[in-house]
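Colleague: got a structure for you, letters missing:
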């Protein structure tokens, strides 16, 4: 795809969004503004998590780009679908706003990042309607991969992966006749040396 064609397609899609916002009226602008106000700080946290040196989400910046590419590849199909705003979107937005408030009062930040993705779903329903939203469900759902999980959840995954990798390593060397012993994520050699399967060996970053 030539750069000029890509720019033209992006421009056409932006015009579609602007037209939908104009059709929805001032309330749409207000809800978009509310989203910016509510999620400016969580967005900064997500950005820092993406570029954290020892983080698991360095793929994060690619996710919105891939989701956008999914939308562009379905441009012709989307153009044929009618724009019929669905007020269920407003209900979702209100629930997301209440969830954001509850998370703030409870000092729980991670739920805010997932609520943000559902807020986008509400906007899609309100601005474009059910048919277009259904057509956009895959790129929308793909956005969840950009949201960092809480460290406690990641620790659970990495621990289980470490145990699995340790067991797999011992199983692979068993035919060689090495008398090694496994205990958790530790491997003990007959010589007395110990090998520790740490987080970096768990493979979560590779996944």
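Modeller: Thanks, I have the structure now. Keep in mind it's a predicted model, so treat the numbers as computed, not measured.

Colleague: use CA for all of it now, contacts and neighbours both
Modeller: OK.

Colleague: longest helix anywhere in the chain?
Modeller: helix 26-50 (DSSP state H).

Colleague: on contacts alone, who are the packing partners of the helix or strand just after that one?
Modeller: For helix 26-50, the following helix or strand on the C-terminal side (DSSP states H and E) is helix 62-73. If contacts are counted by 3 or more CA pairs under 8 Å, 6 or more residues apart in numbering; DSSP states H and E, helix 62-73 sits against helix 3-24, helix 137-142.

Colleague: who touches stretch 73-91?
Modeller: Identification of contacts with stretch 73-91 by CA atoms under 8 Å, 6 or more residues apart in numbering yields 13, 20, 24, 121-132, 135.

Colleague: Of those, which pair is most distant in space?
Modeller: Farthest apart among those by CA to CA are 24 and 135. That separation is 19.8 Å.

Colleague: one step back: just the buried ones among the contacts of stretch 73-91, please.
Modeller: Neighbour-count burial (16 or more other CA atoms under 10 Å) applied to the contacts of stretch 73-91 gives 13, 20, 24, 121-132.

Colleague: okay, pairing it with this:
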């Protein structure tokens, strides 16, 4: 284990710096700690499982190191980062066996959430999100009776109110954070696999909705109070407020899924 940490130390150090300096993926630094808690919560089940060496784990390790070598050769850092999770899965499978590895599948999948999206994928996600944030904010404001002019990603509510929807306003930060929260919530509840999958996938529209509400509130504050207060609201208070709102929505969704899953009388 120590040899693996030493081997991956440059990758882990680079990943830590990325988390600290890129707000869209800052939630990634919490994922390993939550994963440790998940394993701890499985401790009673894991103690009952037989520990048998599974040599298929060696194959998984070879594949993970081949991916890492390809990432180094082609200077593609994301492949190196993803190989961390595959290496962990391979070690567990090799040392503790198939049944233990199977019990921890959700943890392995959860660890993937700590890896930032590759640059090309990031752009393919962030740019449409940014455009959708602008469009949805205009729709909500016009529905509320405001006349809004949109020029690209710039919203004009009046002659003195002009708000640029920057990439930081795209909602990608909320999307990554809400996905981690939804995956943790899905782990905590005892539900069928399909309901857990629905909870995780629903974090995407919930995050988009929350970001739209935050953007609408920011534009209105620009109009009513001024830019400085509105910007502080957007980057500080609104982000903190939307997280419990998202959790409430997910809990309501869990109740609906339980109601749907109940057999008819």
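Modeller: Thanks, I have the structure now. As the structure is a prediction and not an experimental result, all values here were calculated from the model.

Colleague: rewinding a little: the inter-axis angle of the longest helix of the first structure versus helix 3-24?
Modeller: 130 degrees (axes from the mean of the first three to the mean of the last three CA atoms, to 10 degrees).

Colleague: longest single helix anywhere in the second structure?
Modeller: helix 193-224.

Colleague: which residue numbers in the first structure go with that helix?
Modeller: Matched against the first structure by TM-score structural alignment, helix 193-224 of the second structure finds no partner residues.

Colleague: same check, this time on stretch 106-122 of the second structure
Modeller: If you align by TM-score structural alignment, stretch 106-122 of the second structure falls on residues 138-154 of the first structure.

Colleague: what about the matching stretch, how long is it end to end?
Modeller: Terminal residues of stretch 138-154 of the first structure are spaced 24 Å apart (CA to CA, to the nearest Å).

Colleague: Please apply the same query to stretch 52-70 of the first structure.
Modeller: Termini of stretch 52-70 of the first structure sit 27 Å apart (CA to CA).

Colleague: buried residues in the helix or strand containing residue 104 of the first structure?
Modeller: Using DSSP H and E, residue 104 of the first structure sits in helix 88-105. Neighbour-count burial for helix 88-105 of the first structure, counted by 16+ other CA under 10 Å, picks out 89, 90, 92, 93, 95, 96, 97, 99, 100, 103.

Colleague: How about the first one: what's its closest non-neighbour residue?
Modeller: I take that to be residue 89 of the first structure. Nearest non-adjacent residue to residue 89 of the first structure, counting by CA to CA, 6 or more residues apart in numbering: residue 122, 3.9 Å away.

Colleague: measure the equivalent of that neighbour over in the second structure to residue 222 of the second structure for me?
Modeller: Taking TM-score structural alignment, the alignment pairs residue 122 of the first structure with residue 90 from the second structure. Going from residue 90 of the second structure to residue 222 of the second structure by CA to CA gives 52 Å.

Colleague: Also residue 167 of the second structure?
Modeller: Relative to residue 222 of the second structure, and taking CA to CA, residue 167 of the second structure is found at 18 Å.

Colleague: okay, these two: which has more neighbours?
Modeller: Using other CA atoms under 10 Å as the criterion, residue 167 of the second structure and residue 222 rank with residue 222 on top: 20 against 17.

Colleague: The more buried one touches residue 160, doesn't it?
Modeller: No. Residue 222 of the second structure is beyond contact range of residue 160, at 9.1 Å (criterion: CA atoms under 8 Å).

Colleague: any idea what residue 18 of the second structure aligns with in the first structure?
Modeller: Per TM-score structural alignment, residue 18 of the second structure is aligned with residue 49.

Colleague: For its match, which residues are in contact?
Modeller: Residues in contact with residue 49 of the first structure (CA under 8 Å, 6+ apart) are 55, 57, 58, 148.

Colleague: Can you show me the helices along the stretch 51-200 of the second structure?
Modeller: 56-73, 77-96, 98-103, 105-111, 119-143, 172-188, 193-224 (DSSP state H, counting those that start in this stretch).

Colleague: Might you calculate how far the last one sits from the centre of the chain?
Modeller: For helix 193-224 of the second structure, the distance between its averaged C-alpha position and the chain's averaged C-alpha position is 13 Å (CA atoms, centre = their mean, to the nearest Å).

Colleague: what's downstream of that helix, the next helix or strand?
Modeller: Counting by DSSP H and E, what follows helix 193-224 of the second structure is helix 227-232.

Colleague: Mind giving me the packing neighbours of that next one?
Modeller: Identification of packing neighbours for helix 227-232 of the second structure by 3+ CA pairs under 8 Å, 6+ apart yields helix 193-224.

Colleague: Next, count neighbours for residue 37 of the first structure.
Modeller: Counted with other CA under 10 Å, the neighbours of residue 37 of the first structure add up to 10.

Colleague: ok, so what distance separates it from residue 80 of the first structure?
Modeller: Residue 37 of the first structure is 33 Å from residue 80 of the first structure, by CA to CA.
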